[in-house]
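>>> Sequence first, predicted model second:
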Amino acid sequence: MTFKGFPRGVRYLPVPAPVFGPLLEQIKDASGFIITLRIIWMLQQKKGRIRFVASEELYGDKILSRALGNKDSIETSIDSVVRGGILLRIKRENASDVFILNFEEDHHLVSSIGSIDEGTDLYTEPWEIENNSPKIYSLYEQNVGILTPIIAEKLTEAEDKYPTEWIIEAVGIAVEQNHRSWAYISRILERWYTEGRGDSGDGKPPRYTKIDRLL
């Protein structure tokens, strides 16, 4: 499918300047660049004092799977970027490896994150790992309307583009505002995607904006 161009008002994300300078020369294959950019994007979606990406998140990420292939291919690309010094791999006891960008000021986090086992990981929210389509389908049928093949396809496309929590929240807004249609839900998602969801000041995104209520 041909990319149709960046929409008006598209949201920008901060990326370390060396990624588009010396690292372009260092990263010899496209897979390493894909992994690097995807992890930067994932970290931007995280909340909390300590932010990292777990290996399961990378293996289960739908975009990486389509771009790079299976788990072994993703792991090979990760290893290449780690060896190049772009990422730090942190091994945790009784839990999966996690990754952070190799910022000098964050080196002290290695021991802190390494001591966080799977049962006490309270500092970050995981990105989508599993295919949540059945849950999304059920959510739509219970709150919006009949799940036709066309709507099912649109929901699948939305899952590929947006975090699942966005879709769930957008459905909730549609119900709350009594605008139970996919057109209304998709406009909310597109607005969040292009303009950002904003921040209420307490670290939690607002349920919706004034503009969303008027859609």
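Sure thing, it's come through.

>>> contacts and neighbour counts: CA atoms only from here.
OK.

>>> ok, which stretches of this protein are strands?
Counting by DSSP state E, the segments of the chain that form strands are 53-54, 87-90, 98-101.

>>> Can you tell me what sits against the last one?
Residues from elsewhere that reach strand 98-101 (C-alpha atoms under 8 Å, 6 or more residues apart in numbering): 40, 51-55, 86-92.

>>> what do you get for the shortest one?
Where contact means C-alpha under 8 Å, 6+ apart, the residues beyond strand 53-54 that reach it are Ile39, Met42, Leu43, Ser96, Asp97, Val98, Phe99, Ile100, Pro126.

>>> The first one: what's it in contact with?
Contact criterion C-alpha under 8 Å, 6+ apart gives Val53 as the residues in contact with Ile39.

>>> State the distance from it to Pro149.
When C-alpha to C-alpha, to the nearest Å is the yardstick, Ile39 and Pro149 sit 33 Å from each other.

>>> Next one for the comparison:
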Amino acid sequence: MTKFNGFLPGKQPTFAVYTQFISELLPLIDHVVELKVTLYAMWAIQQREGTFRYLLRRDFTANAAFLAGIGGEAALDDGLARACARETLLSTEVELGESPERLYFINTALGRTALEQVRLGLWPPGDEGLVEILPERPNIYRLYEDHFGSLTPMIADMLKDAEKDFPLSWIVEAMRIAVAKNALNWRFVQGILDRWQREGKGNAVDQRPDERDGKRYISGEYADFLEW
């Protein structure tokens, strides 16, 4: 048995381990290579920068001492497979150049979000064979796609402009009013926002259009384009 000489004196670099790892995950891991791979991944992921962090297989193989300590690349692949089967690590494959590349995420809230973003195709190739994971789209973009239709570049620009001009809560509420009235077009939402800004949000903005005189619910620049 090779003995450990002890930790060096003075302040040494450290990394964080979730308390849940000790209380819940550690008792479940019954394979030493899986344990080593899991701990190495937790350390290595914290050496990365950015909101959405991931590891590649080469991040494990690049550490010769670690690789020798677990028994080589075959053992590494077995350890990664076990950690993924347990869902301590999450993984997905992307096409980079001529060959696919597998990305590994820690199963945290950010890791799950990153995995979903990659699976949705929200990533471009980056430098040195890496990928850039795009941030999760704001709530109004998802709300539009869920209830109004496809997010075209023109609509995306309108949403961006709306974010600059109005509070997010206003936009979400106006979209929900449009959904409730089955007026599923952005002009209707824009009309509500314009009226709130012009007349004050406290007015009765969700009243039905006056059918007696043919006046539309929304007045102003977009009134002639509203679809009922």
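Ah, there it is. Small disclaimer: the values here were computed from a predicted structure and weren't measured.

>>> thinking again about what came up before, which stretch among the strands of the first structure comes nearest Glu165 of the first structure?
Across the strands of the first structure, Glu165 of the first structure has its closest neighbour in strand 53-54 (17.4 Å, C-alpha to C-alpha).

>>> now that closest one, how far from the centre of its chain.
Taking the mean of its C-alpha atoms, strand 53-54 of the first structure sits 11 Å from the chain's own mean (C-alpha atoms, centre = their mean, to the nearest Å).

>>> Stretch 12-19 of the first structure now?
Put simply, stretch 12-19 of the first structure sits 16 Å off its chain's centre (C-alpha atoms, centre = their mean).

>>> end-to-end on that stretch?
Separation of the first and last residues of stretch 12-19 of the first structure by C-alpha to C-alpha is 15 Å.

>>> Which part of the second structure matches it?
Under the alignment (TM-score structural alignment), stretch 12-19 of the first structure falls on residues 14-21 in the second structure.

>>> returning to what we had before: distance to Gly172 of the first structure for the strands of the first structure - can I get that in a markdown table?
Supplementary listing: those in a markdown table, determined by distance: least, C-alpha to C-alpha, whole Å:
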| stretch | distance to Gly172 of the first structure |
| --- | --- |
| strand 53-54 | 28 |
| strand 87-90 | 37 |
| strand 98-101 | 32 |
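
>>> for the first structure, what spans make up the helices?
22-26, 30-45, 55-60, 62-68, 71-83, 109-114, 133-143, 149-161, 164-176, 182-195, 210-214 (DSSP state H).

>>> which one of those lies closest to Arg11 of the first structure?
Distance to Arg11 of the first structure, taken as C-alpha to C-alpha, is lowest for helix 182-195 among the helices of the first structure, at 4.7 Å.

>>> Can you pull up the most central residue in the first structure?
Among the residues of the first structure, Met42 comes closest to the average C-alpha position under C-alpha atoms, centre = their mean, at 4.6 Å.
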